[in-house]
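Undergrad: Only the shape, not the letters, is given here:
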C-alpha cells in the first residue's frame, strides 16, 4: 500500500463529500423555509453514515445544524 496515494484519495473523496453535502443541506433547508415546514430558527439534527466496501467500515457521525 502506498500511504501517500491512500491519503490523497481519502482527501479527494472527503472534499467531494463535504462540497456535495453542504450544497444539498443548504438547498433542502431553503426549500423547507420557503414551503413553511421550517421557520428558520430551528436546530436540526443531522447524521451521516460512512461505509467503505472491502473493509467492513460502517460509522455514524451525528451533529446539529443551527439555523439561527
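TA: The structure has been received and is ready for your questions. Worth saying up front: this structure is predicted, and the values here are computed from it rather than measured.
Undergrad: going forward, measure contacts and count neighbours with C-alpha atoms only.
TA: OK.
Undergrad: Remind me what the strand or helix carrying residue 16 packs against, helices and strands.
TA: With elements delineated by DSSP states H and E, residue 16 resides in helix 3-35, which encompasses its position. Contact analysis of helix 3-35 by 3 or more C-alpha pairs under 8 Å, 6 or more residues apart in numbering; DSSP states H and E lists no helix or strand as a packing neighbour.
Undergrad: also this one, for the comparison:
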C-alpha cells in the first residue's frame, strides 16, 4: 500500500480512538462506576466495501 493510504488510515484510526475515548469518558462522568465492568463493542464498516469489523472488550469503571 502507498504512503497516502497509510497516512489516511492512521488519521482515521486516531480519530476513532480519540473520539471514542472522549465519548466513553463523558458517558461515565458523574456515574458510579467503581468496581463495575462494562462490555464494549465497536463496529467499523466501510462504504463501498463488503466489510464489517467488530471489536469487543471490557472497560473497568473508575475508582
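TA: Thanks, I have it. Just so it is clear, the structure is predicted and the values come from calculations on it, not from any experiment.
Undergrad: Beyond the helix holding residue 16 of the first structure, next helix or strand please.
TA: strand 43-52.
Undergrad: and that next one, which stretch of the second structure?
TA: Strand 43-52 of the first structure corresponds to residues 37-46 in the second structure, going by TM-score structural alignment.
Undergrad: what residues does the matching stretch touch?
TA: Under the contact criterion C-alpha atoms under 8 Å, 6 or more residues apart in numbering, stretch 37-46 of the second structure has outside partners 51-61.
Undergrad: could those residues go into JSON lines alongside neighbour count and secondary structure?
TA: Supplementary listing: those in JSON lines, determined by neighbours: other C-alpha atoms under 10 Å; DSSP: H, G, I helix; E, B strand; the rest coil:
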{"residue": "51", "neighbour count": "10", "secondary structure": "coil"}
{"residue": "52", "neighbour count": "10", "secondary structure": "strand"}
{"residue": "53", "neighbour count": "9", "secondary structure": "strand"}
{"residue": "54", "neighbour count": "10", "secondary structure": "strand"}
{"residue": "55", "neighbour count": "9", "secondary structure": "strand"}
{"residue": "56", "neighbour count": "9", "secondary structure": "strand"}
{"residue": "57", "neighbour count": "9", "secondary structure": "strand"}
{"residue": "58", "neighbour count": "10", "secondary structure": "strand"}
{"residue": "59", "neighbour count": "11", "secondary structure": "strand"}
{"residue": "60", "neighbour count": "12", "secondary structure": "strand"}
{"residue": "61", "neighbour count": "14", "secondary structure": "coil"}
